[in-house]
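*Asks:* Predicted model and sequence follow; I will ask about them next.
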Amino acid sequence: MTRAELFRDAQGVPHLRAADPLALAHAQGRVTAHDRGWQIEVDRLRAEGRLASLIGEAGLAWDVFAHRSRLDDTARRAHAALAALHPATREWVDAYTAGVRDGMRERGAAAPEFALLDAHFGERRALEAEPWPDHAPLGVLNVAHALFGTFPLLLWRQHVAEALGDAAVDLFVGGGTGDRGGDAAGPGDSGEAPGDGDPNLPTAGSNAWALHGSRTASGLPLLAGDPHRLLELPGVYQQVRLACPEFDVVGLAFPGVPGVPHFGHTGAAAWGITNAMAHGADLFRERLRRVDAGSGTTGPGRSAGPGDAATSDSTAPGPARVPGAAGAADDAPLIELEALSPDGWEPVSASRVTIAVRGGDPVELTTYETRRGPIVTELAPVPTSAADWSDTTAASGAGTVGDGTEFIAYSLRTPARVDADLGVSAIPRLLRARTADDVVAAFGDWVDPVNRLLAADRDGSVRSAVVGRAPDRDRAQRRLPLDATRDAVVPNRVMPPSVAVEPASGGIAVDANEAPYDPARDLGLGYPSANRARRIRELLDAGRSTSADTAGPVWADARLDPADTLRALLSAVAGNAGGLPFADRGAHAAPEGAHAIGLVPDADSPRLSASARTLRDELLAWSGDMDADSPTAAAFARWRSALVVRVADAPALAPLHRPHGFGAIYDPWFSVRGQVAGALPRLLTDPGLGLDAVELALAALEDAAHCDETAEGADHAAAGAARDTGSTREPTSDATDSASAATPALRPRATWGDTHRAHPLHVLADVPGLDLAPLGLPPLDVPLAGDGDTVRCTASAPGVSDRSWRASVARWAWDLADRERSRWGVPFGTDGDPASPHFADQLDDWADAGTVPIATDWGRLTRDPAFSDSDAIGERNTVGSCTETAERAVRAVMRLDSAPDQLACTAPRPTEPAAARTPTPEEPA
């Protein structure tokens, strides 16, 4: 293998230089294993459905999903297809994988997390016996987007339809093409739209904007943005530079995947993406029946959900414990099924897999795949009383148990599996892009998820496009799962052509996941509100950002316009005589439509305590900025959380709390409080639900005022509301107590940043009884400004906790005039090892909505001679390094008091609302 050189900048970012693209790919894989060995091995095992073999029971729900959805098989097929369609791309991927194998042997396997788990389970897991297979990077890419699409939301809507009736589904869907605010389909236009946007949707997605050279300080284009995803530790993206005689690119890589697929700058061209919120895959409701009931069973199926009669555990195939050695139940009969399609009954393929669970018994799972796609949920017996099997509400609360021969389940049809293509052939083409048109052409190979693309080049061209593959479904067919007995499969739609961003139309393009202007770009159903897009455009129109150095005020903007809609509940209704108006905010006054729900009596109402009236007046006079040092922002969050709890616990919504039964992996989408938080104004005013918005808002205001008097946070306001309603649903004790324990002593009046703090999600936090203190994690729970629907995205879960678990996982600003004037940043650092000085050295900049400069002068970088001196494997220091690290970790485990408990990482993960998985993925793009 041709040697490559590694250089580092001040932040430890790897800058790689090699003689050819294959040597460079090998070097990227190798350095990724050095810096992120733990992270990429976890994602590799996720792709293979073997996470439980590493972390035990905590990984089982994911492994069941991975096997059911055939993640590894899809990656294998896509890798095999490259040999015929894109052989050079396959060779490039294989070179990267070879580099990963070498890097894991050299250093990656010595990551302290492996030794910590070995000590915890009392056994050593031999990583060297499980080298990366060639298709592994495609599996990692598949994992990054496996739950990134809209299909879990389709399951939630099905749940709503079964629990509350079909009409209630639209309460949780949100906006359509009228909710526009800054989409680049009409690039550079005024941003005026027919609708005000929909603040009732769960927040999701990312920000990106493009400025034509006529709007920048340099006279050439500027691209900038930030993807919003789960705040994972180590971080989702890895800063990297890849240079060889053919190209020289800086960008953000997915660790475990070669190249820089989402955000990159080649010197001559640059690009960035946001999620298009597209209906990117079809979810089918399948009717299944047993071909031969047989004499055995593979275990329990899903429990009855809304619309299902009670089920017998012995009739529906599902996961089953296998005591003793793996494969002990191989002799059990395989339950064969067939599915009803528009053409009649057809065979269903079945396969059996045994999932190894570290520290426990293996689990046997039978997976199924219809001609539409893999079954990705549990199976529920069809009640015999249902006259029409597709009318699930007909069976609610009545009927008899089915005879165990027919089932309801859901299959997922994705373009990636149908086409055996994960879009990886786009990535090496991007590295060679010299123009914006080159970038758009390269993304013609992209598959999943469907993204909105902004591209620009040094000649001044700026283009906007929609890229990826999605089934050609009309809007009505994107609302709920399709009926497999009636609805046929369809081809992918043809994506609209790219458009130019020109000075004549304003020279600005903004993508923030809002509903598009152009119907040809309307590929989804529920879009987040246009608030972020509108706000970014306002800031850009005001000249707040004309260079990469001045992008900071846009990233840092914490104005929460949707707060006005909720605060309208507090507006006086008696001619506004006794109340206070919204703060004088000029162009940012409360949306006119928001005042339509001003239902709360005058401020002098005797129904409010003195402290509640004071709080009400304060909220009405507030600017709406979710600043970290703002006591009023904290007070608003307390009131909002208490209101969410009271609405979620209302009797009218009680059916939503029933078990969904689709599988544990989908639980975050079924957090009723999370879903209510995203649809609060609409739920309060829907006549069908009959909620008393006045009483609920008044009671929540009292809850928040009481917490204000006692200097408690929004978590306590939510807990108080739950106690007052006698709720036993979705107890907040775990998340609340952990968050409270990790919060510094509150001042007499808490600010937003006192409770709204970063909550990084580490996979090991889910392992029962595992103490992370031996890892030596630094404090990471920094105070944050912003909220879920501010430009500065720092999402929490109102009604559950103020802690932020989803936020900007990178920031990027590409200057086409001079790449060295570009900037970038990540939440933590480049290295995944907590002992590294570059583990979290960018945290403070990130917390301040800042970035760091990009250095591309090789003379200003530090060369790593150890990396360069080794062509490939470098066995000589492997054993000693691994052994020494393992021994350190084991000794630390024996001294549990050797390091303080880092609650920011070890606290139980907050209950994540649907927004947590509605990409963002990024929740990418």
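*Replies:* Sure thing, it's come through. If you're wondering where the values come from, they're calculated on a predicted model, not measured in any experiment. Numbers count the residues shown, from 1 in each chain.
*Asks:* Please make it C-alpha for all contacts and neighbour counts, starting now.
*Replies:* Will do.
*Asks:* and the helix or strand encompassing residue 241, what does it pack onto?
*Replies:* Using DSSP states H and E, residue 241 falls within strand 238-244. Judged by 3 or more CA pairs under 8 Å, 6 or more residues apart in numbering; DSSP states H and E, the packing partners of strand 238-244 are strand 14-18, helix 21-48, strand 247-253.
*Asks:* out of the ones you listed, which comes closest to residue 462?
*Replies:* Counting by CA to CA, residue 462 lies closest to strand 247-253 out of the helices and strands packed on strand 238-244; the figure is 18.5 Å.
*Asks:* And the next helix or strand past the closest one?
*Replies:* That would be, after strand 247-253 and using DSSP H and E, strand 263-265.
*Asks:* which helices and strands sit right next to the following helix or strand past that next one?
*Replies:* Going down the chain from strand 263-265, the next helix or strand is strand 269-275, by DSSP H and E. Where contact means 3+ CA pairs under 8 Å, 6+ apart, strand 269-275 is packed against strand 206-211, strand 222-230, strand 263-265, helix 436-442, strand 451-457.
*Asks:* Columns mean neighbour count and distance to residue 421 on top of the helices and strands packed on strand 238-244, output as TSV?
*Replies:* Shown next, in TSV, are the helices and strands packed on strand 238-244 (neighbours: other CA atoms under 10 Å; distance: least, CA to CA, whole Å):
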stretch	mean neighbour count	distance to residue 421
strand 14-18	24	28
helix 21-48	26	16
strand 247-253	23	20
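*Asks:* try this one side by side with the last:
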Amino acid sequence: MAQRRGSGSSDAPGALGVTIRRDRWGISHVDAPSADAAFTAQGWVAADDRIWQMEWDRRRALGRWAEVVGMAGAREDAFFRRLGLSGIAQEDYSALQPRTKAMCEAYADGVNRWLTEHADALPDEFEHHLAPPEVWEPWHCVAVYKLRHIFMGTLTRKLWRGRIMAQAGPEAVMAIVGDVEADTAIVPGYGQRRHGPGDGPPPHLLADAATLLDASTADMAALAAAMDSDGASNSWALSGERTASGKPLLAGDPHRGIEFPNVYHQCHLSCDDFDAIGMGFPGVPGFPHFGHNAEVAWGITHGMCDDTDIFVERFAAGASLGEPWRSETLDIRGEGTVEMLCGSTPRGPVVLGDPSDGVALSLQWTGMFGPDTTFDALWPMLVAGSTAELIEAVRPWVLPVNNLLTADRAGAIAFKIRGRVVERSPASRWTPVPGTDEFAWDGRQPVPFEELPHWANPERGFLVTANNRTADGGPYISLDFAGPARHDRISELLAAMTGATVADMSRIHSDVTSLVAPKVLDLINEYAVECGHELSHTLLDMLADWDQRMTADSAAATVYSVIKRRLIEAIIERLGIAGAELGAAGWPPAAEASRMAAGAAVRMLCERNLDAVPGLDNPIARRMAASACVDETAAELTQRLGDDPQSWTWGRVHRMASPHPLASALTAARDLHPPVDGCAGDGDTVRQGGTAPETGERAIHGSVARYAFDLDDWDSSGWVVPHGVSGVRGSGHDLDQRQAWLDCELIPMSYSPEAVEAVSVDVREI
């Protein structure tokens, strides 16, 4: 067994003149003589905490995961090889500015120093690898970053809607999208309306594509492990007129699928050029998403931009494929090698299907449409001195499109959409489209940075983003925004707030009041009038007395959630979007398809759009269905949790699993999974705990970090992640933030030299 490594686990020769202070949570505070030394130290620290996670992301990006886990990774490798992610990342890296390359080179040097020093003391995961990690190259930083974002766009949703379109037609697709323009906008009244999200019903372009989509289900389902869910993050900025200090507060919490190790890595870098603290991606220098320097803070939520098109390509049967087609070899552990054909059409690389069958799917994505200059924003962000400078710093940003919030010590707060937005044909917004010149991206230009929505220093004194609709005008962004519930609840809380402190920001983080629940309960009260189960009326009485808060100790929250789940199932079954032939068990993977179908059904419930659902399009049918859902809930919960409804607390059934990807792929690594805990919230509350009908009430989506930046006193800021800074099981810092996360508390984000010294428990030189 390799010696277990982890946060603060190694003394290293003092070659860089860098001092690393680890605080009581294992978080590194780096004091470096230069920026290059700081990035080298960041690479060293990231490797010390997360080398296996970095290796996992790198192997997937290069299409080499199957070398470790065998057939479990083969189809995923095939996708990324056919996409050509490795070559795209190298090309993007070569086009970066010299200062940016220097960052990546220094970071890679730090990773490689750590690898050299710890060749005989790697984390336990490497006991399951045939070979140790290879040298980290600077362009790998770009590759792992791109890997983490390709599935956060519209690829998944368009393929899912494509299955529905092919089988059930445009009306079903329109019904599940709903009335996006009715939702609250982040920036009300912005600019001129160019065109609506849908501009009419989607054209039925896929009448004969069902066979192709069916044939690709095995390939597409295998990508489940690589997917990173979209659509559930919060951020908000409060101006000084509403705070106790007179300076702004900036807070939020990104939501993704919860995994171990956690996606974000806490770190603090100080040198002559900047003093910045934040949460980075292991394998990537700087703090792309969340952080602050001495003058300005920043945070983001996913902008939900329509960033991907999928094309149904036709090939002549038996025709030979020349350039640019090529053969690549996959090495599959325990199986040997497999040859695969890779190539492109004028639309983009073919990623799914077999051209020899006459039809396949190609893809175009903003992350490979022209050079990806995202990394050129990383250095300017670190040295920005105001919100205006921070916004200008992100001008090169491409991937992903974000809702950026920023605040500075001079008192300004601002919102800006950052990233590459490419407007295309309205028909492309809904589903895959034919592989013809009409839908190609040739000649299209990104929306100019100046035209992307922005809002600074609003009179109301706060800004809020929660993946909801961006603006009333301006460029087209997406059909696929999250609903307005979280945005509206945060706005409601901030509007009543004066004299606010970081503690008030934590109370918003922990808020579990559902603005969706009253709308669903109105339907239940109206239609569930013919219940036959003896417990059903007791359950309805519990809901009548409920405060619509999804607390862990609430039994009514459990009753509500299960009834809602059964209503969702009734809708998606009648719409025909639940069966395997329509994608639920094919693409995307069952849980993800179920999550998207549930979101569509909740929107229909909230919009009272049940007339579009066959079998629920009249009051009698709705009474029968709603009453049956309540009766079925009574029977199900009695069987699952016992005879006493008051004991059916939400925390008993709403439990957070955080799977370790290697443990999920290899039975021998199963002990790497962290424990499972009950938690509050649901998919509609500020405190996220998203579920999917496919997996019942298990929390599959949640806050992968929480933060609150105090622009008056940086040392009063706080943060927390679901597990800990270390990805090494048993290191001591792998789970030491878990209880604070479960309790919705923040740990100190020490920043000043005095505050760092006060919490330091380990000091070393590298």
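*Replies:* Now that the structure is in, tell me what you want to look at. Only a predicted model underlies this, so the values are computations on that prediction, with no experimental measurement involved.
*Asks:* got CSV for the helices and strands packed on strand 238-244 of the first structure, with distance to residue 273 of the first structure too?
*Replies:* Listed next are those as CSV, based on distance: least, CA to CA, whole Å:
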stretch, distance to residue 273 of the first structure
strand 14-18, 23
helix 21-48, 22
strand 247-253, 12
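*Asks:* And these: which comes nearest residue 72 of the first structure?
*Replies:* Here helix 21-48 is closest among these (CA to CA), at 5.1 Å.
*Asks:* Superposed on the second structure, what's the mean shift for the helix or strand just after that closest one?
*Replies:* Later in the chain than helix 21-48 of the first structure, the nearest helix or strand by DSSP H and E is helix 52-55. In the superposition against the second structure, helix 52-55 of the first structure averages 1.4 Å from its aligned positions (mean CA distance after the TM-score superposition for the first structure).
*Asks:* could you say what helices and strands helix 52-55 of the first structure packs with?
*Replies:* The helices and strands touching helix 52-55 of the first structure, judged by 3+ CA pairs under 8 Å, 6+ apart, number zero.
*Asks:* contacts for it?
*Replies:* 58-60, 63, 117, 125, 355-358, 764, 767 (CA atoms under 8 Å, 6 or more residues apart in numbering).
*Asks:* residue range for stretch 269-286 of the second structure in the first structure?
*Replies:* On the first structure, the counterpart of stretch 269-286 of the second structure by TM-score structural alignment is residues 242-259.
*Asks:* First-to-last residue distance for that stretch?
*Replies:* Separation of the first and last residues of stretch 242-259 of the first structure by CA to CA, to the nearest Å is 8 Å.
*Asks:* hang on, the earlier thing: between the contacts of helix 52-55 of the first structure, which is closest to residue 521 of the first structure?
*Replies:* Nearest to residue 521 of the first structure among the contacts of helix 52-55 of the first structure: residue 63, at 34.7 Å, using CA to CA.
*Asks:* residue contacts, the closest one?
*Replies:* Contacts of residue 63 of the first structure (CA under 8 Å, 6+ apart): 46, 48-52, 355.
*Asks:* again with residue 395 of the second structure
*Replies:* 377, 418-419, 449.
*Asks:* Could you do residue 642 of the second structure as well?
*Replies:* Contacts of residue 642 of the second structure by CA under 8 Å, 6+ apart are residue 648.
*Asks:* same thing with residue 15 of the first structure?
*Replies:* 6-9, 240-243.
*Asks:* which one in the second structure is aligned with it?
*Replies:* Correspondence of residue 15 of the first structure to the second structure, assessed by TM-score structural alignment: residue 29.
*Asks:* quick one on the thing from earlier: mind picking the two most distant members of the contacts of residue 15 of the first structure?
*Replies:* Farthest pair in the contacts of residue 15 of the first structure, by CA to CA: 9 and 243, 14.7 Å.
*Asks:* Closest one to residue 336 of the first structure out of the contacts of residue 63 of the first structure, please.
*Replies:* Taking CA to CA as the measure, residue 336 of the first structure lies nearest residue 355 of the contacts of residue 63 of the first structure, at 20.2 Å.
*Asks:* Share the number of residues neighbouring that closest one, please.
*Replies:* 26 (other CA atoms under 10 Å).
*Asks:* just residue 438 of the second structure next, same as before
*Replies:* 10.
*Asks:* secondary structure class for residue 229 of the second structure?
*Replies:* Reduced to three states with DSSP: H, G, I helix; E, B strand; the rest coil, the structure at residue 229 of the second structure is coil.
*Asks:* Please list all residues in contact with it.
*Replies:* Taking CA under 8 Å, 6+ apart, one finds 151-152, 256-257, 592, 701 in contact with residue 229 of the second structure.
*Asks:* which position in the second structure aligns with residue 565 of the first structure?
*Replies:* Here residue 565 of the first structure is matched to residue 519 in the second structure, going by TM-score structural alignment.
*Asks:* Its match reaches residue 602, doesn't it?
*Replies:* No - assessed by CA atoms under 8 Å, residue 519 of the second structure is found out of contact with residue 602, at 9.7 Å.
*Asks:* Much appreciated, bye for now.
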